[in-house]
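Asker: Starting from these lines, generate the structure:
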Amino acid sequence: MIQKPLAQIAQMAGGLNDVSKFADVEVKGVSIDTRKIEAGNLFVPFKGARTDGHKFVEDVIRNGGASAALWQKDVPNPPEDLPVIVVEDTTIALQELARSYRNSLDLKVVGITGSNGKTTTKDMTANLLSQKYKVQKTEGNFNNHLGLPLTLLRIQEDTEVAVLEMGMSSKGEIEFLTKLGRPDAVIITNIGESHLLDLGSREAIADAKLEIISGLRENGLIIFHGDEPLLQERLQDYKGNGILKTFGASWENDFYPVDIEPMENGNKFTTNLVSDTFYLPVLGNHNILNALAAMLAAEFLGVPFEKMNDGFASLKLTNMRMELSEGAHGEKIINDAYNASPTSMNAAIDLVANLSGYSRKILVLGDMLELGPLEEEYHYKVGTSLDASKVDYVFTYGKLSEAIARGAKEILGENRVFAFGDKQQLSEELKKYVTDETIVLVKASRGMALEEVVQALQK
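Answerer: I've put the predicted structure just below:
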């Protein structure tokens, strides 16, 4: 992580005041949360509508372990007896500090964006690259205008590769993040329906995701989902300095799976580029595509395909991404409750529908958020797309998911579909239907907190 004297931190962050009497104070790391401050941290307060972090500055320096803090110029009475750096805007100062620090590091960067699969692909890419390099990756979902700077500032000086997830909610955000990270390779996992509420169309989402190319270093690699027409159309006349590589399910891509063999906890697969058989300990064919993207990035940075099985063997995904566990009655549970869109929900349902070895398959589906004016239609279509011969019961939670239930009843019938507005009631009813030969999929947007249903099944 960043570790420098205060005088240098002030210069990098655009400090406006004289900090000479505190010039040698050592700063080690950065925090924006008073609850998570570690010894030596620089505390960055934000002036918000409800609360102002500046009121905590004196306490975190005197008693909380922070060695210094930023202070926004328009906030009155900065403490002159403490190591405080006055800046025009604390958010911009944090970002500029991260930019300066990143530019001082000699490291390769992989940037990852997409509507679905960003975090899973990030985890896979980092694991594959760790077979050759010292790697750091975005922690959790630290992928926005605050999270990415904090991720950069946590990078150790001897780190050789950083894998950075880049999220967005509106146009221009990824352009800012990619120019901050300056990636050597970028991955666009797919274009889905997430953020339709903000951007209005899949075309606009594709344009926003493609902003990641604007920060690519010269002769860098652009890896994108070649089965997505919106990406193909926009990149077919690409004239930049990057190298284009596609991955996908079809043979028209540069990299595609030739054979897939489902296993109990993952898949074996072969590809068109190498004779090796790979074992991916993650369920779902869509995750094989995420793996292909990660493999292209790792190979570009010098990790041979022959070493990649070692990287997959130690793979641990971020929580609630196709997380397989067991319930109290011996049922198997797939917890994919971190996020959801129609694309990812249909992929997860397809996975469960085609799994063998289970006598009963149950879907627990919650609301998919941020889908815009057609949100009810998207939910209804999830229900009507089900195969009654491959799914036994459907439980839904949330107002929007009532449309899933309505569509599902047309396919499965009234007696196999249950809609709830209360998670506890859902969980109690669900327990009546599970056996040790049952597989349960739990899937929804993060805001629905459906992991509570998983926890209930495990008790």
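Asker: all contacts plus neighbour counts: C-alpha atoms, from now on.
Answerer: Fine.
Asker: In three-state terms, label V394 for me.
Answerer: Secondary structure for V394, judged by DSSP: H, G, I helix; E, B strand; the rest coil, is strand.
Asker: Could you tell me how many residues sit around it?
Answerer: If you count neighbours by other Cα atoms under 10 Å, V394 ends up with 25.
Asker: Does it touch R360 like I think?
Answerer: No. Applying Cα atoms under 8 Å, one finds V394 not in contact with R360, separated by 11.3 Å.
Asker: check contacts around L16.
Answerer: Neighbouring residues of L16 by Cα atoms under 8 Å, 6 or more residues apart in numbering: 85-88.
Asker: ok, and I333, which helix or strand is that part of?
Answerer: Taking DSSP states H and E as the criterion, I333 maps to strand 332-336.
Asker: one step back: can you redo the contacts of L16 as JSON lines with distance to V186 and secondary structure?
Answerer: Converted to JSON lines, those look like this (distance: Cα to Cα, whole Å; DSSP: H, G, I helix; E, B strand; the rest coil):
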{"residue": "I85", "distance to V186": "35", "secondary structure": "strand"}
{"residue": "V86", "distance to V186": "36", "secondary structure": "strand"}
{"residue": "V87", "distance to V186": "33", "secondary structure": "strand"}
{"residue": "E88", "distance to V186": "32", "secondary structure": "coil"}
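Asker: Most neighbours out of these, which is it?
Answerer: Neighbour max across the contacts of L16 (other Cα under 10 Å) = I85, 30 neighbours.
Asker: Pull the number of nearby residues for M448.
Answerer: The burial count for M448: 20, using other Cα under 10 Å.
Asker: Distance of the residue positioned nearest the centre of the chain relative to M166?
Answerer: When Cα atoms, centre = their mean is applied to the chain, the residue found nearest the centroid is T119 (3.2 Å). Using Cα to Cα, to the nearest Å, T119 is found at 10 Å from M166.
Asker: this one next, for a side-by-side:
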Amino acid sequence: MIEKSLAEIAKMAGGLNDVRKFADVKVKGVSIDTRKMEAGNLFVPIKGSRTDGHNFVADVIENRGASAALWQKDVPSPPEHLPVIIVEDTTTALQELARSYRNSLEIKVVGITGSNGKTTTKDITSNLLAQKYKVQKTEGNFNNHLGLPLTLLRLREDTEVAVLEMGMSSKGEIEFLSKLGRPDAVIITNIGESHLLDLGSREAIADAKLEIISGLKENGIIIYHGDEPLLRDRLQNYHGKGILKTFGASHDNDLYPVAIEPWENGNQFTTNLGSATFFLPVLGNHNILNALAAMLAAEFLGVSFEQMNDGFASLKLTKMRMELSEGVHGEKIINDAYNASPTSMNAAIDLVANLTGYRRKILVLGDMLELGPLEQEYHYKVGISLDASKVDYVFTYGELSESIARGAKEMLGENRVFAFHDKQKLSEELKKYVTNETIVLVKASRGMALEEVVKALQ
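Answerer: Below you'll find the predicted structure:
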């Protein structure tokens, strides 16, 4: 992580005041959260809609171990007796500090964006690259205008490759993040329906995701889902500074699966490039596509296909991404409750529908958020697409998911579909239907907190 003197930090962050009195104070790491403060941290107070971090500056320095803090110029009464750097805007200063630090590092960067699969692809890419390099990756969901700068500032000076997830909620955000991270390789996993509420169309989402190219270094690589027309059409006349590589299910791609064999805890597969057999310990064919994207990035940075199985074998995904566990009655539970869109939900349902070895298959589905004016229709389509011969019961949670239940009842019948607005009642009813021969999928947007249902079964 960044380790500098206060004088150096002030210069990098655009400090406005005279800090000579505290010039030799040592800063180690940066935090914007008083609850996660570590000794030696620089505290960056952010002015929020409900709280203002400036109210905690004195406390974190005097009592919680912070060595210094930034202070926004328009906030009155900066504590002059403490090591404080005054800046025009603390968010901008944090970003500029990260930019300066990143530019000082001799490091390769992989940037990853997409509507679905960013975090899984990040995890796989990191593991593959770790077969040759010292790697750090975005932790949790630190992938926005605050999270990515914090991720950069956590990079160790001996780190050789950083794998950075780049998220967005509106146009222009990924361009900013890409120019901040300056990637050598970029991956666009897919274009789905997430952020339709903000951007209005899948075409606009595709344009926003393609902003990741803007910060690409000379002779870098652009890896994208070649089965997606919105990406393929936009890149067919690309004449920029990067090379193009595609992955996908169709044989038109540079890398595609030739054979897939599902196992209880993952998939074995081969690709069109060579005869090697790979085992990905993650459920779902869609995750093989994420693995293919990661393989192209790793190969570009010098990891051979022969090394990749070792990277797959040690893979541990971020929590609540196709996380397989067991309930108290021996039922298997797939916890995919971190996020959801129609694309990812249909992929997860398709996975469960085609799993073998279970006598009962149950879907627990919650609201998919940020889908815009057609949200009810998207939910209904999930329900109406279910195959009654492959799914036994459906439990829904939330107002929007009533539309899933409505569609599901048309396919499965009234007595196999249950709609709830209370998670505890849902969990109590669900327990009546699980046995040691049951597989349960739990899937919803993050705001629905459906992991509480998973905990109730365990």
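Asker: coming back round to it: now the helix or strand where the residue nearest to the centre of structure 1 lies on structure 2. Mean distance?
Answerer: Using DSSP H and E, T119 of structure 1 falls within helix 118-129. With mean Cα distance after the TM-score superposition for structure 1, helix 118-129 of structure 1 departs from structure 2 by a mean of 0.2 Å once superposed.
Asker: Which residues does that helix contact?
Answerer: With Cα under 8 Å, 6+ apart as the test, helix 118-129 of structure 1 has contacts from 112, 135-138, 141, 161-165, 189, 287, 290-291, 293-295, 297-298, 301, 303, 308, 310-312, 314-318, 321.
Asker: which of these are buried?
Answerer: Neighbour counting by 16 or more other Cα atoms under 10 Å classes 112, 135-138, 161-165, 189, 287, 290-291, 293-295, 297-298, 301, 303, 308, 311-312, 315, 317-318, 321 among these as buried.
Asker: hey, where'd the helices end up in the stretch 201-350 of structure 1?
Answerer: 202-209, 229-235, 285-300, 308-313, 342-353 (DSSP state H, counting those that start in this stretch).
Asker: The third one: how far from the chain's middle?
Answerer: In other words, helix 285-300 of structure 1. Chain-centre distance of helix 285-300 of structure 1: 15 Å, with Cα atoms, centre = their mean, to the nearest Å.
Asker: elements contacting it?
Answerer: Where contact means 3 or more Cα pairs under 8 Å, 6 or more residues apart in numbering; DSSP states H and E, helix 285-300 of structure 1 is packed against helix 118-129, strand 185-188, strand 221-225, strand 243-247, strand 266-271.
Asker: Could you do the last one as well?
Answerer: Using 3+ Cα pairs under 8 Å, 6+ apart as the contact criterion, the elements in contact with helix 342-353 of structure 1 are strand 360-366, helix 375-384, strand 438-443.
Asker: could you redo the last one with a cut-off of 10 Å?
Answerer: Using 3 or more Cα pairs under 10 Å, 6 or more residues apart in numbering; DSSP states H and E, the elements in contact with helix 342-353 of structure 1 are helix 285-300, strand 332-336, strand 360-366, helix 375-384, strand 438-443.
Asker: Give the aligned range of the second one in structure 2.
Answerer: Per TM-score structural alignment, the counterpart of strand 332-336 of structure 1 in structure 2 is residues 332-336.
Asker: mean distance, the matching stretch to its aligned residues in structure 1?
Answerer: Counting by mean Cα distance after the TM-score superposition for structure 1, stretch 332-336 of structure 2 comes out at 0.3 Å.
Asker: Pull out the buried residues from that stretch.
Answerer: For stretch 332-336 of structure 2, burial by neighbour count (16+ other Cα under 10 Å) applies to 332-336.
Asker: Which of those sits closest to A206 of structure 2?
Answerer: D336 (24.2 Å; Cα to Cα).
Asker: Next, the contact list for the closest residue in space to E370 of structure 2 that isn't next to it in sequence, please.
Answerer: Excluding its sequence neighbours, the residue lying closest to E370 of structure 2 (Cα to Cα, 6 or more residues apart in numbering) is L197, at 5.0 Å. L197 of structure 2 sits next to 169-170, 369-375 when contact means Cα atoms under 10 Å, 6 or more residues apart in numbering.
Asker: Check these for burial and list the buried ones.
Answerer: Restricting these to buried positions leaves 169, 369-372, 375, with burial counted as 16+ other Cα under 10 Å.
Asker: Let's verify D59 of structure 1: helix, strand, or coil?
Answerer: Assignment for D59 of structure 1 (three-state DSSP): helix.
Asker: quick one: the aligned partner of it in structure 2 and M1 of structure 2, what's the gap?
Answerer: Alignment of D59 of structure 1 against structure 2 is given by TM-score structural alignment, with D59 as its counterpart. For D59 of structure 2, the distance to M1 of structure 2 (Cα to Cα) stands at 23 Å.
Asker: Kindly report the same for G114 of structure 2.
Answerer: G114 of structure 2 is 27 Å from M1 of structure 2, by Cα to Cα.
Asker: Who has more neighbours out of these two?
Answerer: G114 (27 against 17).
Asker: What residue in structure 1 is paired with that one?
Answerer: In structure 1, G114 of structure 2 lands on G114 (TM-score structural alignment).
Asker: OK, contacts around the closest residue to T343 of structure 2 other than its chain neighbours?
Answerer: Distances taken as Cα to Cα, 6+ apart put G192 closest to T343 of structure 2, at 6.0 Å, once the chain neighbours are dropped. By Cα under 10 Å, 6+ apart, the residues touching G192 of structure 2 are 114-116, 201-203, 205-206, 228, 341-344.
Asker: In those residues, which residue is surrounded by the most others?
Answerer: G114 (27 neighbours).
Asker: Q236 of structure 2: neighbour count?
Answerer: Counted with other Cα under 10 Å, residues neighbouring Q236 of structure 2 total 9.
Asker: likewise the one 10 residues further on?
Answerer: Here the number of neighbours of T246 of structure 2 (other Cα under 10 Å) works out to 21.
Asker: wouldn't it be in contact with Q236 here?
Answerer: No. In this structure, T246 of structure 2 is not within contact of Q236 by Cα atoms under 10 Å, at 11.6 Å.
Asker: Look up how far F43 of structure 2 lies from the match of D59 of structure 1.
Answerer: Noted for D59 of structure 2: a distance of 11 Å to F43 of structure 2, by Cα to Cα.
Asker: between those two, what contacts are shared?
Answerer: Contacts common to D59 of structure 2 and F43, judged by Cα under 10 Å, 6+ apart, are 34, 65-66.
Asker: I'd like to know which of those residues is nearest to E428 of structure 2.
Answerer: T34 (37.7 Å).
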